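J.: pasting the structure only:
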């Protein structure tokens, strides 16, 4: 390459980088000292990337090859739109409509280019390396040791009213299925060993560490270097969400862990083309994991049902063990939640827990919309009209549900009438219904936290005080407690959008799974790995009561797992499937 051509390419790369940098910065923030510093580093990176692409004849030889083009183009055109809608903050700094149009167009073009470039890079990753007989110890031991620091710092656990409710049942044996009863039974068994919340913390730390370790070992067996996987495991061990949640006594933690394990088992089935199912011990593990998914959270059973049907369709040759597993889990679930729950006089979940989204939509319509006389009378029978506005919070339904004026027996006595009235109100006020839903479900799809009263409830570092059971945190290592609290607070302050909003992981799952779909020869079965978590996200989005990260905790380990799954060489997948 002549000096003149090189200079022209560097000039072109710098010009394109400058335009892209200004567009991206302006899309999110006004230009000031901090954004200039960020912009400088972004300019350098984009210049190098643009120059690299200008210097090649085939700039995207994998993602845009003829066979992949019809799959890649729709994704790279749509995904940046979703990313921009999810990450956009207040844009009042963009003064005119013309500026809005120009900045949006240039930012969109930049994101399309970056999406293609990152997909191309991932598709070319091939970090082959040695395996190790002792690597599993590293994969399990590193996170276990790191998360034990949280156990020591916030001993014996962190607990909220939901946790305390289950703790009370574990000691009184007065059962309620408001929180999944089988999960409460696990706690009941563990406290017989050590009557302290610490036993549940240790159990969660151990299970999450073992599940992560098994996932890394499965990837290592597909040809990825154990050194790279060990280094990545150190990052995972330091991930603040995993650390504090490992000692948070919420049903969501154990459920998300077993759901992640279910995804790992899907990985093994997919990458072995179903032969993993030929061993009895593997089938037993699938059976136990399926039971845990079905029982540890109320939306787990529908997730299992859907996955069971899909597996029977996709892996038809292995229909016998899959059908046996499906029928066994369904049978046990029906027996436990039917006659066994009845014999134990288990209190069922209240109706209002299942109709959170419709309740929010009704509230928004009552306050701002148009109702018929019949709809108005019906809504008033549930709660006085003036109280709907008084207790309405656009990002959580709990203030209405627990206002003391909400009569959910009206709903429970005739759920059909409730749904009919709700549907009628939505049809008359579709814009308000969509607005209410997008706000209530913002934690699912929106990376950037909405302006107040929008919020994100991420974590606690204590047991709720003045509880009925005399449970308190005990300070074992004061300095460690201070440092860990500061570490968590800083991660939330500086990385709220990337680390502490579940939507960031959700978009990462979509991107990485699609990239794996292209990298490994457009094998649709790759989507089965992410499908359990995607189904869980969908079910949460339909019933979400508040902006609590924990409801979508399952996004986190799967997104991190997929980040290294795509390191598997392309040839490895091809050999297995061809």
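T.: Received it, and whenever you're ready, just let me know what you need. Just so it is clear, the structure is predicted and the values come from calculations on it, not from any experiment.

J.: make it CA atoms for all contacts and neighbour counts henceforth
T.: OK.

J.: give me the number of residues near residue 96?
T.: Using other Cα atoms under 10 Å, residue 96 has 9 neighbouring residues.

J.: For it, give its distance to residue 162.
T.: 48 Å (Cα to Cα, to the nearest Å).

J.: Same check on residue 246?
T.: Applying Cα to Cα to residue 246 and residue 162 gives a distance of 16 Å.

J.: Between the two, which has more neighbouring residues?
T.: Remark: of residue 246 and residue 162, residue 246 carries more neighbours, 30 against 13, as counted by other Cα under 10 Å.

J.: how far away is that one from residue 458?
T.: For residue 246, the distance to residue 458 - Cα to Cα - is 13 Å.

J.: Got another one to weigh against that:
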């Protein structure tokens, strides 16, 4: 126990109450309904004796009825249901129903109002008769023995009214009570968490990272408050018009900062007790890979013989003709050629992708088990990794990005082992040889992979200087393999050389700094956003294309969905082709190669399409398509673990950022999800296990010295 921690006192009651009230108010503001409903629908069930014109009027407090605030519709003879769309307002005070423009009789069976699908009132019979009152030239009579109301016109302009003010006030009051109830639970949990973490009991056995002075507490709070402000900017938070933006911003930052602060504080200040090193069972990596192999096989059966885009067809044609170009990495096209020696079908490539990603993930989970992650956690991660639709849809698509992501994931796992062993992993020959091969594959499977390889080698040489020999040998192995493929092999196969990176750099230079009058019309993408008109007339500015390029690529750091021009996002190669009111599911682009969709289980394909559509539209599921979620989770988790365990785990971010950050300038027309797939697949595999990572000591050491806690 740290003696300095014994002097900590529990959080004063006044502070506890103040914190609870503050966090409760913040949750109430954030969870409150928006100012107006997204949809307002009035439904009337009427039985009329003749055709007539009816009209619905509405007005707010202290307003008069007007034609501008009305809806006109035709009453048809007989019993009918009429649905009238009302303005999206919660503050409608009165409704007026003009049943006809001439004398007529109508039986009103029911009247109901819905806001966003929720029934606000549904009245019929006697209850309806008590609410309706005659505004002029109409007689209202409940029908004896029937749950209806008879409206009889006595003139040419009959009308009835309903007072909505009491109904809307009651509804809003009930909604606010529900919001308070929903806000009470998280506010109470956060308050209890803070009270426990600030108590003398917890401080007595906490790690030395526990704050010892008020200034330290202030720094903790300030950091997470700033994080709350930042996440307000990158999440879909839209304040109601009735709440001032500064107030909503403060509430949002308190809620997000508090929700992040409590678990992060516990994660950093708790003690980590070393455990015995438990070597994985033989072939444990294969067992961990089985869920993915099983689940992804169904994706392939449903999307047989695999999903292919125009890029895939280009590489397939090169493979058939034996004439390779390096615009799409020729090494990946050669891999396709090698696989098709076994079976001339796109399915063999999809099978290879399924096996590769599943085995790499299984190997990664077995490595995590060796470094102290409990086996049940790893099995949960294995099933999640297999079941999440992102992976299932990607592995059956013939894209170089899948092979590249497999190599990137393997590289991160190697880097993890280097960090956890403080570089000693590089002393073994097979390890540095494997690292060199993986680095070469990263460089060969995508052109920007060479930047990832260079960045990885640099950080290894800088932070693990003692093991420079292993790093140098791995680099030599990677250079020899990369040079052998790009040089002699490409020469023998007469690969058409092209440099996409150079063309991209040239395009960036053209787009970034250019006089506006010199930009051809076809090169300028007009954004659908409002701006200062003076910018349009400026003779020398950063071009619109560059702005659009960077904004589209901001998918890396934005959690909120992009809109308008920037919403042009390519998720996976699967879409719906509409023909009138019907559609067919497509996953293979048009081509002249004789390749088309041949789903072996069409019903399963329809289910996958529904899952894909829901995962992108449901706010509770769309996180899996947001690379920013994985970027922030990995960054925060690795920084905290690095600080707590005194290990350089933050280095795992280097290859991921070296891959994703350049797309801020390279993307132009749309945000392409597959560009950031290495970040997503790494996050899916590592985030949950890293929460349970524990320091590992040799078994003999623990027998000699007993349990050791850090």
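T.: Now that the structure is in, tell me what you want to look at. Because the structure is predicted, anything quoted here is derived from the model rather than measured.

J.: List the buried residues for stretch 528-540 of the first structure?
T.: The neighbour-count check on stretch 528-540 of the first structure (16 or more other Cα atoms under 10 Å) flags 528, 529, 530, 531, 532, 533, 534, 535, 536, 537, 539, 540 as buried.

J.: My reading is that residue 71 of the second structure lies in a strand. Confirm?
T.: Yes - Residue 71 of the second structure sits within a strand when classified using DSSP: H, G, I helix; E, B strand; the rest coil.

J.: Find the nearest non-adjacent residue to it, please.
T.: Nearest residue to residue 71 of the second structure, sequence neighbours excluded (Cα to Cα, 6 or more residues apart in numbering): residue 56, at 5.1 Å.

J.: mind checking what residue 450 of the first structure lines up with in the second structure?
T.: Mapped onto the second structure by TM-score structural alignment, residue 450 of the first structure lines up with residue 562.

J.: Count the residues that sit near the residue nearest to residue 71 of the second structure.
T.: Quick note: residue 56 of the second structure (other Cα under 10 Å) scores 21 neighbours.

J.: A helix includes it, no?
T.: No - counting by three-state DSSP, residue 56 of the second structure falls outside a helix, being strand.

J.: Quick check: the gap between it and residue 252 of the second structure.
T.: Distance, residue 56 of the second structure to residue 252 of the second structure, by Cα to Cα: 40 Å.

J.: Likewise for residue 348 of the second structure?
T.: Relative to residue 252 of the second structure, residue 348 of the second structure is positioned 50 Å away (Cα to Cα).

J.: out of those two, which sits in the busier spot?
T.: A count of neighbours by other Cα under 10 Å puts residue 252 above the other of residue 348 of the second structure and residue 252, at 24 against 18.

J.: Helix or strand: which one has the corresponding residue of the first structure for that one?
T.: Counting by TM-score structural alignment, residue 252 of the second structure corresponds to residue 107 in the first structure. Per DSSP states H and E, residue 107 of the first structure falls inside helix 97-124.

J.: and that helix, what other elements does it pack with?
T.: Where contact means 3 or more Cα pairs under 8 Å, 6 or more residues apart in numbering; DSSP states H and E, helix 97-124 of the first structure is packed against helix 3-28, helix 66-87, helix 502-519.

J.: I'd like to know which of the ones you listed lies nearest to residue 268 of the first structure.
T.: helix 502-519 (14.8 Å; Cα to Cα).

J.: Provide the aligned range in the second structure for the closest one.
T.: Against the second structure, helix 502-519 of the first structure falls on residues 627-644 (TM-score structural alignment).

J.: Can you list the buried residues in that stretch?
T.: 627-631, 634-635, 637-642, 644.

J.: Would you point out the most distant pair within the residues you listed?
T.: 627 and 644 (25.7 Å).

J.: Please report the number of neighbouring residues for the counterpart of residue 665 of the second structure in the first structure.
T.: In the first structure, residue 665 of the second structure lines up with residue 542, judged by TM-score structural alignment. Neighbour count for residue 542 of the first structure, taken as other Cα under 10 Å: 17.
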